[in-house]
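>>> this is a predicted model, with the sequence first.
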Amino acid sequence: MTERVITPRNRGFLFIDSHPVGCERVVNDMWQAAAPPVSVPDSAPVALIIGSSAGYGLAATVTGLARVGIRGIGISFEKAPERRTGTAGWYRTAATAELARRHGRDMVFLNGDAFSDAMKDQVAELIEQRFGGRLDYLIYSVAAPRRTDPDTGVTYASVLKPIGHAYRTKTLVFDGDGEPEVTDAEMQPAAGDDIAQTVAVMGGADWERWIGRLAARGLLADGFTTAALSYIGSTLTGEIYRQGTIGAAKTHLEQTARTLDERLGKLVGGRAVTSVNAAAVTQSSTAIPGIALYVGLLRGVLGNAMVPPVDQLAELWDQLTGARPLALDAEGRVRLDTWELDPGVQAAVAERWNAATTGTITRLADTRWFHAEVERLYGFAVPGIDYTQPVETDVPWPDLTL
């Protein structure tokens, strides 16, 4: 037994440990929110979720299981519990697997490098041997600091930088007592091959490679559909995000979607889209200067009218499966962010952004909500959990056996 009391310890928005029971409760709550439950037939669709343990990828996995009744494979890259606890994604995956098992969904979870051809081959073998040799859906939701090209062995590193000039922005931080402060952050512009390296990691190359290898083995079902999850965001954060290096990668991802859509249409009558999701508190988004302030202000404007990731992914699954019409913009993208980018909402957020200081921030933004959402990413601040009690930290990875 490796039970112990786990308290939140953090450096900024990065927490050192995760709480297994809190992570489990978060996943259970997501499952309940993804209702209504469905009756799962023998022909339940087979789905592959790449990046299944966190953020929108987790929402895609839980919603697909609970709402659509998918079976299939989830892939993530998490650290096991050792001297420290496991990563939050490790515990969320264990909780997701248990819910899938309990509800009769045959879902396999793999832990490893989704960029590698070894992982692609392992997945292909599983599809052939366990899931009838036909894949219906692939959801691509990967945020990573680096990627090694399987063909060349070259490792690329992504960077978060503006393009063309230095960028200074307001940003939200919390002091040691959890009190919010508005400070400034300045980032130097991309230089050398920063843009190309970021595109190589976060663009569409790996997504396209996944489709190519699965297609070459004849594993794509008739009507196969794939969606890569993306973000556009506000002009308030545009210079560091959509007009920055990450934005260049997202543009490449959308170009890849158009190429894949044409190819899949000819090959299996299939389709490829990007899904533009809306702002949320995720482990990836909190690393971007200015995003914390923006999301806190957005919550201050909208309150409970903000649409959480699980509801956004429910809408995406409904469109992908035909429960609702597939609604695409002129660029071929599913737009789940229209509520965020409504002109009235953006005007209200911009007004608050301009007025935001350490002295005014608690009136303008929902900082308590934001801080609690960050803690919940790691299983803390979850209602109903007694954090003074010891919990088992040595939770095993889900078994792959039938």
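Looks like it arrived, so ask away.

>>> every contact and neighbour count from this point should use C-alpha atoms.
OK.

>>> Asp113 contacts Ser76, correct?
Yes - between Asp113 and Ser76 there is a contact at 7.5 Å, judged by C-alpha atoms under 8 Å.

>>> between the two, which has more neighbouring residues?
The residue with more neighbours, out of Asp113 and Ser76, is Ser76; 24 against 16, by other C-alpha atoms under 10 Å.

>>> surely that one meets Leu110?
Yes - using C-alpha under 8 Å, Ser76 is in contact with Leu110, at 6.6 Å.

>>> grab the longest helix from this protein for me.
The longest helix of the chain (DSSP state H) is helix 245-268.

>>> want to compare, so here's the second one:
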Amino acid sequence: MSERVIAPVRRGFLCLDSHPTGCARAVDDLWRAAAPVPPVHGREEGAVALVIGSSAGYGLAATVAGLARAGIRGIGVCSERAATDRRTASAGWYRTAAVAELARRHGRDMVFLNGDGFGDALKERVADLLDERFGGRLDYLIHSVAAPRRTDPVTGSTEASVLKPIGAPHTTKTLHFAADGLFEVRKTTLERAESGETERTVAIMGGVDWERWVTHLLDRRLLADGFTTTALSYVGSPVTAPVYRQGTIGAAKIHVENTATRLNERLEKLVGGRAFATVNGVAVTQSSNAIPGIALYLLLLRGVLGEAMVPPIGQMSHLWERMTGGRPLEVDSEGRVRVDAWELDTEVQRAVEERWASVTTDNLADLADLDWFRAEVERLFGFGIPGVDYTVPVRTDVPWSIPPGA
């Protein structure tokens, strides 16, 4: 068993190591924020759910909220790194171990599988597990994947996504994390997407994999009557639109939303089910921090909204209430469920645009909540969390439970 003191080693918005105790405490905080319902005991109780991308960001929030608020059981799928002699495990690994323990403690039968979610082999493993452990039925599927690359399960080729505007280069303000821990506002110019780059990004981050999951489980006759599935999307602010919604990643999100329409028609006919895209609000995640302009936008949005910002656990709690009938499942004119109204309020966006126009390194601290953002970035890796003693050696090779033969 490996134990050592773990301190954050930063590289921009990333930490090279993660803290297992801090990650576990962060998961505990999510559970409490979800306002859990009374425990459900027994393997035969509770709806069966599959969350693809269950270890980070909105997928993690969907998993915790589903367990705590909806009393689900089922399977989480993710791709995380185990600890080595030189490095800790990834933060998602430690978070998954913590969620697995919380589920066990509260009587939820939740299994987590680590592997390539794009691959058909893992889809088959999940199908077998649903058949053998969960009575051969699936009630809910949430798809929350933001991957930089994908190996096509048919051709075997691996392709990478890009974050670029479509049609013309775009210059935007962005946030730079300086070596001394301070923030700088800089300008960066993104070259337009070249031939094929948009299509490859759509193939990786669009609705292709979501549809393959649903089709695979349909073919295995594992979808329950009334089966419900959603994939997570984002629209965002006019401030970030040239990079996001009007860029390659936006094309992928539009593909997700179009896929929802096709899937909804199929599921309604075959199992009386439904499919829709859920448009989330912005949040501090490893994925969002990698997109030029988003981190700066987040800082300014926080400066406008303060505590009125709705974190992923709040958004996903609302989503589960809608999916399970606690609230009406209302959709917009394009058939999407919206949990981002707090972000896109007209007055809020007007205030953010004013700050965006005037922000510089010199006045950033006056327009944004830097301490909040720094704490949120550290929290992603289990650091800076109240109540954790970071001077105490901790075990790095934390396991999570995987059923025999799964």
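Yep, it's here. These numbers come from a predicted model, not from an experiment.

>>> superposing both, give me the TM-score.
The TM-score (TM-score structural alignment, normalised by the length of structure 1) is 0.98; 402 aligned residues with a C-alpha RMSD of 1.1 Å.

>>> which residues of structure 2 does stretch 370-384 of structure 1 align to?
Matched against structure 2 by TM-score structural alignment, stretch 370-384 of structure 1 falls on residues 373-387.

>>> tell me how far that stretch lies from the chain's centre.
17 Å (C-alpha atoms, centre = their mean, to the nearest Å).

>>> ok, now stretch 172-192 of structure 2?
With C-alpha atoms, centre = their mean as the basis, stretch 172-192 of structure 2 stands 24 Å off its chain's centre.

>>> so that stretch aligns onto which residues of structure 1?
So stretch 172-192 of structure 2 sits over residues 169-189 in structure 1, by TM-score structural alignment.

>>> please apply the same query to stretch 342-359 of structure 2.
Taking TM-score structural alignment, stretch 342-359 of structure 2 hits residues 339-356 over in structure 1.

>>> quick one, strands of the stretch 151-300 of structure 2?
For the stretch 151-300 of structure 2, applying DSSP state E, counting those that start in this stretch gives strands covering 158-160, 170-177, 183-190, 223-234, 274-280.

>>> buried residues in the match of stretch 370-384 of structure 1?
The neighbour-count criterion (16 or more other C-alpha atoms under 10 Å) identifies Phe373, Arg374, Glu376, Val377, Glu378, Arg379, Leu380, Phe381, Gly382, Phe383, Gly384, Ile385 as the buried residues of stretch 373-387 of structure 2.

>>> mind checking what Pro81 of structure 1 lines up with in structure 2?
Alignment note (TM-score structural alignment): Pro81 of structure 1 maps to Ala83 of structure 2.

>>> neighbours of that match, how many?
Neighbours around Ala83 of structure 2, by other C-alpha under 10 Å: 20.

>>> I'd guessed it sits against Asp397; true?
Yes - Ala83 of structure 2 is within contact range of Asp397, at 5.4 Å (criterion: C-alpha under 8 Å).

>>> which neighbours do those two share?
Ala89 (C-alpha atoms under 8 Å, 6 or more residues apart in numbering).

>>> can you tell which of the strands of the stretch 151-300 of structure 2 is closest to Leu16 of structure 2?
Nearest to Leu16 of structure 2 among the strands of the stretch 151-300 of structure 2 is strand 170-177 (14.9 Å), distances taken as C-alpha to C-alpha.

>>> distance between the closest one and the chain's centre?
Here strand 170-177 of structure 2 shows a centroid-to-chain-centroid distance of 23 Å under the convention C-alpha atoms, centre = their mean.

>>> average distance between that strand and structure 1?
Once fitted to structure 1, strand 170-177 of structure 2 is off its aligned match by 1.3 Å on average (mean C-alpha distance after the TM-score superposition for structure 1).

>>> what's next to the match of stretch 370-384 of structure 1, contact-wise?
8, 13-15, 17-26, 91, 284-286, 299.

>>> change it to 7 Å
Phe13, Cys15, Ser18, His19, Pro20, Gly22, Cys23, Ala26, Ala91, Val284, Leu299 (C-alpha atoms under 7 Å, 6 or more residues apart in numbering).

>>> again, but for stretch 164-182 of structure 2
By C-alpha under 7 Å, 6+ apart, stretch 164-182 of structure 2 touches 12-13, 183-193, 242-243, 246-248, 292-293, 295-296.

>>> take the buried residues of stretch 373-387 of structure 2 and keep only those in strands.
Among the buried residues of stretch 373-387 of structure 2, no member is found in strands (DSSP state E).

>>> so which residues of the stretch 251-400 of structure 2 form helices?
Along the stretch 251-400 of structure 2, counting by DSSP state H, counting those that start in this stretch, helices occupy 286-289, 294-305, 312-323, 341-344, 346-358, 364-367, 370-379.

>>> out of those, the one nearest Arg69 of structure 2 is which?
Proximity to Arg69 of structure 2 (C-alpha to C-alpha) singles out helix 312-323 among those, at 6.9 Å.

>>> average gap between the closest one and structure 1?
Mean deviation for helix 312-323 of structure 2: 0.4 Å (mean C-alpha distance after the TM-score superposition for structure 1).

>>> equivalent range in structure 1 for that helix?
On structure 1, the counterpart of helix 312-323 of structure 2 by TM-score structural alignment is residues 309-320.

>>> for the matching stretch, which residues meet the burial criterion?
Neighbour-count burial for stretch 309-320 of structure 1, counted by 16+ other C-alpha under 10 Å, picks out Pro309, Val310, Asp311, Gln312, Leu313, Ala314, Glu315, Leu316, Trp317, Asp318, Leu320.

>>> any idea how far it is from the chain center?
13 Å.

>>> please apply the same query to stretch 139-158 of structure 2.
How far stretch 139-158 of structure 2 lies from its chain's middle: 14 Å, per C-alpha atoms, centre = their mean.

>>> and for stretch 11-19 of structure 1?
Using C-alpha atoms, centre = their mean, the mean C-alpha position of stretch 11-19 of structure 1 is found 18 Å from that of the whole chain.

>>> now do the residue of structure 2 most remote from its centre against Phe183 of structure 2, distance only.
Distance from the C-alpha centroid of structure 2 peaks at Asp362, with 32.5 Å (C-alpha atoms, centre = their mean). For Asp362 of structure 2, the distance to Phe183 of structure 2 (C-alpha to C-alpha, to the nearest Å) stands at 10 Å.

>>> same thing with Arg355 of structure 2?
Per C-alpha to C-alpha, Arg355 of structure 2 is found 16 Å from Phe183 of structure 2.

>>> which of the two has more neighbours?
Legend: neighbour count by other C-alpha under 10 Å for Arg355 of structure 2 and Phe183, higher for Arg355 (21 against 18).

>>> what sits against that one?
Going by C-alpha under 7 Å, 6+ apart, Arg355 of structure 2 touches Leu300, Leu367.
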